[in-house]
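Novice: Sequence unavailable; structure follows:
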């Protein structure tokens, strides 16, 4: 029998999706499952984006340009300029989701055996993208005890070797909801300039910042023109996860030229999704104001309800729509499966994402879960009630 590649064997399972079969089995048994495991907002997609696809008059669904249509990239550049990110269309490569943007970026700046430093916990698929490229993730640990703030500069510098090619951050963060300050971004600037590294920032949650705090893009910092790479996507901003449109943004011309070669190899991003994404840029600010208000309310309810449960510690997110909670259990993977497989409360249960999959350091996050507050307030309250009852029974 032909053998599977070592790379394929080492490819990690998604902590977000690996429990899906257990959730589906629970539903077949008639149990209602509240999904706190995945960042799929219940917010409606802007109507302007849906109408652009519905009302188009295309007769032949042809290829788009490999780097995305010029119209979309021009319009996207204007969006960035309005957000204090001075770029133009030539600095943008449109991709099939933020996932492809990360794959193209890693492929453009690393060779097999190279290393990328990432503060953990981090978006679980960073592990998968790195494994697919033969690249090693070198973690620098942040702690729930200080709300997952940026680790000390010394912690980064002691990890840098001749194989280090980049530092990768998610801002605001998935899974922690941590928002890096301008001061923290400038500290990272010092490191990458000193050691001639790339600074990759996954900024897909840029619109979702709370408590009067503002987002600082790595592309708004002077002096990072040759080092900064932004990963972006329409998925969360416009509640368009299924469109699968993202982009790479950088002022480094050589990097962009290289990324375009990867884009050419996969031909083009999907045409209908490009049409929807271009139209979505006309979404009024009131849409984002309403969405932010909704997420702040959900966050406040979720955090306050979790804090009522004995033995639970929770970080307070300042952006995105996730939080990491530390539970009074030894193995959150086992607990997350058990709560789907063997537990229900009045014929209802919840699905959470075990946090160990958001770490690359063995043993870290074993008693933590990521919770996405993408449900309405009533369902969030009910979900935490179920979680509290589950913890009581599980501990017994």
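Specialist: Sure thing, it's come through. Since we're looking at a predicted model, the values are computed, not measured.
Novice: Only C-alpha atoms from now on, for both contacts and neighbour counts.
Specialist: Will do.
Novice: is it true that residue 138 touches residue 118?
Specialist: Yes: with contact defined as CA atoms under 8 Å, residue 138 reaches residue 118; the gap is 6.3 Å.
Novice: Tell me which stretches of the chain form helices.
Specialist: For the chain, the helices defined by DSSP state H occupy 6-10, 20-28, 47-54, 70-82, 97-109, 125-132, 153-157, 182-195, 253-265, 271-280, 285-306, 332-341, 377-395.
Novice: out of these, which comes closest to residue 353?
Specialist: Counting by CA to CA, residue 353 lies closest to helix 332-341 out of the helices of the chain; the figure is 7.2 Å.
Novice: okay, residue 138 and residue 118: which has more neighbours?
Specialist: Using other CA atoms under 10 Å as the criterion, residue 138 and residue 118 rank with residue 118 on top: 23 against 19.
Novice: Next one for the comparison:
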């Protein structure tokens, strides 16, 4: 503490321009916490309300989940039907400036604050994409309402898309099931649950969504340094999709709560997972108020998530049962977007995956045929084919043999 106080005094007295004590302390705390892992941080008192915005409220913004990589804002995933998604923002994009002013080196919270604003106001962000020149993209801020569950029939097969896990997710899922049953006018022939690009959200909603496919039993567990961090979370009985074949679509942007659902349904042999290995965000963050919030709070990683069979999610992700790419084979390994293990100071997996268990070996990935357009969604097309072919039960058994 003496060392910290000495450095603080030196900076305050001798730095080239005056600096505020509060800013120095906030930056120091964030430096310490973000040196632990990319998800731990200090939350100043005036940012407490933002914790509620992401799960319950509406705000004027662009609609994307972001993280920080070496001082640069990096996109985890754009949210469906938002300005970011409509503008073509992609997972793995770097954001380097807002309205011509650099945001490199800013804290993540400050960068996010600058992107938010009054709905209807324009904003220009500078996007840097690997292998391409920087591009200025002008968007208009919108109220982000987060309609997170959508459904339709895809060639006669019920399709449900969940883009995020917020407080409305499970109720939205129940409404989708009722609507699909009315449209089918009978038992569902199968269902495709699309979790691609879903960055996660609330743990309790992932448990409820899993309960729709499971009749009780474990969904996920957490383990930490302290006994109170070790928890088991079970599904409730009374599944909504009893006896219905299920395919879950995942990709490299399926993270956190998405991975909990996918991992539970895979381990419990309740669904066939199709797509690409998920993001690998399997850590638990606890918000710890400081002086009842008067001094802000710590967002601190306190545990890891584990699937029902005891597999860790952190740093490894969930492998699909059938690996299928959305894009043509580029003959260079089809390196995807950002993964948890790519983030600075990411908590390492407890043990490396064995090479023979890596379902994303490039020789095992199925690619779209030459000339297939990305927008035609090859992964979804193959999921429909599997359910209509009558081979679902055989493929599910093979995946767990």
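Specialist: Perfect, thanks for sending it. Bear in mind that the values here come from a model prediction, so they are computed numbers and not experimental data.
Novice: Now the TM-score, please.
Specialist: In this superposition the chains share a TM-score of 0.25, using TM-score structural alignment, normalised by the length of structure 1; 160 aligned residues with a CA RMSD of 6.6 Å.
Novice: circling back to that earlier point, kindly reformat the helices of structure 1 as CSV containing mean neighbour count.
Specialist: Below are the helices of structure 1 laid out as CSV (neighbours: other CA atoms under 10 Å):
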stretch, mean neighbour count
helix 6-10, 11
helix 20-28, 16
helix 47-54, 16
helix 70-82, 16
helix 97-109, 22
helix 125-132, 20
helix 153-157, 14
helix 182-195, 16
helix 253-265, 17
helix 271-280, 21
helix 285-306, 16
helix 332-341, 20
helix 377-395, 17
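Novice: possible to save those helices as JSON lines with distance to residue 371 of structure 1?
Specialist: Formatted as JSON lines, those follow (distance: least, CA to CA, whole Å):
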{"stretch": "helix 6-10", "distance to residue 371 of structure 1": "26"}
{"stretch": "helix 20-28", "distance to residue 371 of structure 1": "15"}
{"stretch": "helix 47-54", "distance to residue 371 of structure 1": "28"}
{"stretch": "helix 70-82", "distance to residue 371 of structure 1": "30"}
{"stretch": "helix 97-109", "distance to residue 371 of structure 1": "21"}
{"stretch": "helix 125-132", "distance to residue 371 of structure 1": "17"}
{"stretch": "helix 153-157", "distance to residue 371 of structure 1": "28"}
{"stretch": "helix 182-195", "distance to residue 371 of structure 1": "25"}
{"stretch": "helix 253-265", "distance to residue 371 of structure 1": "33"}
{"stretch": "helix 271-280", "distance to residue 371 of structure 1": "27"}
{"stretch": "helix 285-306", "distance to residue 371 of structure 1": "9"}
{"stretch": "helix 332-341", "distance to residue 371 of structure 1": "12"}
{"stretch": "helix 377-395", "distance to residue 371 of structure 1": "10"}
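Novice: Tell me which of these lies nearest to residue 202 of structure 1.
Specialist: Of all these, it is helix 97-109 that lies closest to residue 202 of structure 1, at 8.4 Å by CA to CA.
Novice: tell me the angle the closest one makes with helix 253-265.
Specialist: Between helix 97-109 of structure 1 and helix 253-265, the angle comes out at 120 degrees (axes from the mean of the first three to the mean of the last three CA atoms, to 10 degrees).
Novice: Need the distance between the two termini of stretch 102-112 of structure 2.
Specialist: Stretch 102-112 of structure 2 has an end-to-end distance of 13 Å (CA to CA, to the nearest Å).
Novice: Could you list the buried residues of the longest helix seen in structure 2?
Specialist: When structure 2 is scanned for its longest helix (criterion: DSSP H), the result is helix 169-184. For helix 169-184 of structure 2, the neighbour count (16 or more other CA atoms under 10 Å) marks 169, 170, 172, 173, 176, 177, 180 as buried.
Novice: What's the first helix or strand after it?
Specialist: strand 191-194 (DSSP states H and E).
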